[in-house]
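Visitor: Here is a sequence with its predicted model. Questions after.
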Amino acid sequence: MKLLGETECDSIKNSLDTNTSLARIDEENVSDPARIGKDPGSRESQWHTHNDRVIHEWQAYAGRYDRKTMIAHLVSIRDFEQFLEGKPFEKVTPKNAGAYRDRLVELGRLLKKDGGLSNSTIRHRASHLSAFFNWLRNQDGFRRLSGNIPDYFLLPRGTMARTLPRDDKRYPSIEDALRMVQAMPSRTLQERRDKAMVAFAFVSGLRAGALTSLWLKHLDMDGKTVVQDAREMRAKNGKSFRVFWFPRTDGFQKIFCEWIAEISARGFTAQDAVFPEVKDLISGSEDFPPVAPLKTSRAFQTAFERASATIDEEYSPHAACRTPHAESLGRQAVPHI
């Protein structure tokens, strides 16, 4: 026999209710089901390996970037390679770069549902490839590449001015967002954590990485501010700043404050995470090591999916930043925290 804690009981009950494996109790280590089946489209995929060696060498150089930035660059490089049908990079010409640039511009004219790309994606891909070929031209075996190639990735101002103003990104109104969050269940600790997590996204506007790596010491509950400390949080581009809570978010703030009160009653201190893994929600105390935050933002993404499903919509976590009240966000740089 074994005495179970509250979170363990909740996990077992949830497994019984949903007929899922108990292995999913550890939400950080269990991946989503493989969903094995037939996918005729995947059979047509082609893998090009000729450029793998130099791309591997570029990854060593790109170690100065954070992981997400490096992945974004790799996506751009591989997309260009796919566009050229695996053509060796040492044989790339300015004409190839210009043809890819023109393709990006065409994709900018399409809606996302039709395979189009956003303003940000187009600019980043062009920038990533220009930087990659500037690096590539200095590598052994690639010095004969035309020095004009990076310039051919530059996007035409006039064309981009016509294609970039596009508003097909979906986000909820502040009223729909509150209704969405309030409809989330709150029977178990995990459900209350997820509900508070989504609520605070609309209160603070923090990105998923920063939100899920938040510590209690970063909060000023009286002053209604939160500090994004890039030294301790997964902050994009290593930026630190102080965020004032959005106005018109009293309903969201109430949910979040109730969560803070709950974990504080469990002994959580300033050195503990605001949103820890479920198995670490049992208690916090100065006599024990600090409770660590979630290792990834996957739990937040799952919580947001469940939240948006309550109103039969599909909103991404970034929707919290695009909700109309986001225009009133106040941020102050914090050079020394």
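Guide: That came in fine, so what should we check first? Numbering: from 1, shown residues only.

Visitor: Please count neighbours and contacts with C-alpha atoms only from this point.
Guide: Fine.

Visitor: correct me, but G267 touches V291?
Guide: No: in this structure, G267 is not within contact of V291 by CA atoms under 8 Å, at 10.6 Å.

Visitor: residues shared between the contacts of these two?
Guide: Shared contacts of G267 and V291 (CA atoms under 8 Å, 6 or more residues apart in numbering): G284.

Visitor: So the two - more neighbours on which side?
Guide: Between G267 and V291, counted using other CA atoms under 10 Å, V291 has the larger neighbour count: 21 against 13.

Visitor: and that one, how far is that from A265?
Guide: Computed as CA to CA, to the nearest Å, the V291 to A265 distance reads 15 Å.

Visitor: what do you get for P185?
Guide: P185 is 21 Å from A265, by CA to CA.

Visitor: Now do the helix or strand hosting V243: distance to the chain's middle.
Guide: Following DSSP states H and E, one finds V243 within strand 241-244. In terms of CA atoms, centre = their mean, to the nearest Å, the gap separating the centre of strand 241-244 from the centre of its chain is 19 Å.

Visitor: what's whichever helix or strand comes after it in contact with?
Guide: Using DSSP H and E, the helix or strand that follows strand 241-244 in sequence is helix 250-265. Helix 250-265 has contacts (CA under 8 Å, 6+ apart) with 178, 181, 192-193, 195-197, 199-200, 202-203, 274, 281, 283-284.

Visitor: try stretch 48-64
Guide: Looking at stretch 48-64 with CA under 8 Å, 6+ apart, the contacting residues turn out to be M70, E81, Q82, E85, G86, K87, P88, F89.

Visitor: Could you turn the buried ones of these into a ChimeraX selection?
Guide: Buried subset of the contacts of stretch 48-64, written as a ChimeraX selection, criterion 16 or more other CA atoms under 10 Å:
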select :70,81,86,87,89
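
Visitor: here comes the other one, which I'd like you to weigh against the first:
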Amino acid sequence: MTKRPNEKNERLKRRFLEYRKFARQLSEKTLDREIAALERFDVWNGRKDFAQFHISQAMGFRTYLEQCKTKTGKPLGKATMRSVLATLREFILWLSQQDGFRSRIKAADADYFNLSRRDEAEARAAPPRPAPSINQAKRALGLMPSATPQQKRDKAVFALLCLTGIRVAALVSLKIKHVDLQEQSVTQNPREVSTKFGKTIDTFFTKGFEDAEIALADWISYCDEVALYGPDDPLFPATAIAARSNEGFEACGFTGSHWKTTEPVRTIVRIAFEAAGIQNYGPHAFRHMLARHAAKHCTSVAELVAASQNLGHTDVLTTLRSYGQISRDEQRKLITGHTSDLD
């Protein structure tokens, strides 16, 4: 049976999280992970007073994580372990600087929450990230219907992902005025669009996706001429749900407000790929698709930098390291010049 929370520990955790939020400016999503990490350690440690911390607890907790299993019975991933230990490391470092703890806890004690060098390397290694090919994305888009307003919107969502690889959180917060069809651009203003780290991102349409541009223009034309939406209205308004007498609920136009979550976009992408007989890759996979396409076809450094900036990356190495991986077969082809073992 789990012990009741220690009031002293809870106050310290709250103060630490306030520090991380307001001094370190961490996002709510990151703070949620840190809360979970602190609670995991606190429970494992039997709710002992943090003032009694000893490096043996750090070493014991690391061993505990190595023996943990996921819900599927697999060992805890090294990246997950690294994330949990990083939170504890920051917490102990912060604790060593607080009144009443300086003489008990040393800053160096935090180092005992580090992974081994081998595990650290494994945790940092970029995992394989599946992504559709350009032709698969085009096929899925081409098979999407556009007879009804909702179908037009859904196809435009898929089209914009093909054209820009925009992050899904930014996509659901876009307004009509942020898209310029003539300039073939999307302006991601952090004052109005949910961009990563609050960055201003100017994104331009990737060439070769003419059908995607047509689908997006068709939806914006509907918004302007039929729905009579204005520039400050959501580019992709949420579906309105109306009750049917004795028959449940049904879609009934649009609400005129943004989607509250990114789940509708994920559903749109999944249905589109399934209809085309292609595995579901998810919205974020479009970023990998465009990055790999750029890495393969860019003919100059400037072109590669432009593609990186289009994805909102400050450093082109981010594009190459995290998104530009090539498959084993492609690696072999580029190095040996052979396409198969029979060549």
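Guide: Cool, the structure landed. Keep in mind it's a predicted model, so treat the numbers as computed, not measured.

Visitor: Could I get the TM-score for this pair?
Guide: Here the TM-score for the pair of chains, by TM-score structural alignment, normalised by the length of the first structure, is 0.67; 281 aligned residues with a CA RMSD of 3.8 Å.

Visitor: sorry, back to before: strands - which of the contacts of helix 250-265 of the first structure land there?
Guide: Among the contacts of helix 250-265 of the first structure, DSSP state E puts none in strands.

Visitor: from these, which is closest to A319 of the first structure?
Guide: Nearest to A319 of the first structure among the contacts of helix 250-265 of the first structure is F202, at 8.8 Å by CA to CA.

Visitor: What's the match for the closest one in the second structure?
Guide: Aligned by TM-score structural alignment, F202 of the first structure pairs with C162 of the second structure.

Visitor: for Y315 of the first structure, same thing?
Guide: Y315 of the first structure maps onto Y281 in the second structure, by TM-score structural alignment.

Visitor: Tell me the secondary structure at the residue lying closest to its match once chain neighbours are set aside.
Guide: Counting by CA to CA, 6 or more residues apart in numbering, Y281 of the second structure lies nearest to A131, which is 6.0 Å off, once chain neighbours are set aside. Secondary structure, DSSP: H, G, I helix; E, B strand; the rest coil: A131 of the second structure is coil.

Visitor: Please report how far the aligned partner of A131 of the second structure in the first structure lies from L117 of the first structure.
Guide: In the first structure, A131 of the second structure lines up with Y171, judged by TM-score structural alignment. Separation of Y171 of the first structure from L117 of the first structure (CA to CA): 18 Å.

Visitor: Nearest spatial neighbour of the residue nearest the centre of the first structure, chain-adjacent residues omitted?
Guide: Central residue of the first structure (CA atoms, centre = their mean): A208, 5.3 Å from the mean position. Excluding the flanking residues, the one nearest A208 of the first structure by CA to CA, 6+ apart is S297, at 5.7 Å.

Visitor: Can you find the partner of the one you found in the second structure?
Guide: S297 of the first structure maps onto T262 in the second structure, by TM-score structural alignment.

Visitor: Looks like its match contacts A169 (just checking).
Guide: Yes: counting by CA under 8 Å, T262 of the second structure does reach A169; the two are 6.4 Å apart.

Visitor: So what does N237 of the first structure match up with in the second structure?
Guide: Checking TM-score structural alignment: N237 of the first structure goes with F197.

Visitor: Unless I misread the structure, its match falls within a helix.
Guide: Yes: under three-state DSSP, F197 of the second structure sits within a helix.

Visitor: count of neighbours near it?
Guide: For F197 of the second structure, using other CA under 10 Å, the count is 9.

Visitor: what do you get for the one 3 residues further on?
Guide: In terms of burial, T200 of the second structure registers 16 neighbours under the definition other CA under 10 Å.

Visitor: so it makes contact with V186?
Guide: No: counting by CA under 8 Å, T200 of the second structure does not reach V186; the two are 10.9 Å apart.

Visitor: what's the overlap in contacts for the two?
Guide: By CA under 8 Å, 6+ apart, no residue touches both T200 of the second structure and V186.

Visitor: All the helices of the stretch 1-150 of the first structure, residue numbers only.
Guide: For the stretch 1-150 of the first structure, the helices defined by DSSP state H, counting those that start in this stretch cover 6-18, 52-61, 67-83, 94-108, 119-136, 149-152.

Visitor: Give the next helix or strand downstream of the shortest one.
Guide: What that stands for is helix 149-152 of the first structure. helix 157-163.

Visitor: For D280 of the first structure, give me its contacts.
Guide: V291.

Visitor: What's the local residue count around the counterpart of L129 of the first structure in the second structure?
Guide: Superposed on the second structure with TM-score structural alignment, L129 of the first structure falls opposite L88. As a burial measure, L88 of the second structure scores 23 neighbours (other CA under 10 Å).

Visitor: Let me see the contact set for L88 of the second structure.
Guide: A37, L38, F41, A110, F113.

Visitor: Show me which pair in these is furthest apart.
Guide: Counting by CA to CA, the most remote pair of the contacts of L88 of the second structure is A37 and A110, 14.7 Å apart.

Visitor: Would you mind telling me which of those two has more residues around it?
Guide: It is A110, of A37 of the second structure and A110, that has more neighbours when counted by other CA under 10 Å, with 22 against 19.

Visitor: I figured that one was touching Q97, is that so?
Guide: No: A110 of the second structure lies out of contact with Q97 (CA under 8 Å); the separation is 11.7 Å.

Visitor: quick one: stretch 36-52 of the second structure to chain centroid distance?
Guide: The answer for stretch 36-52 of the second structure is 29 Å, by CA atoms, centre = their mean.
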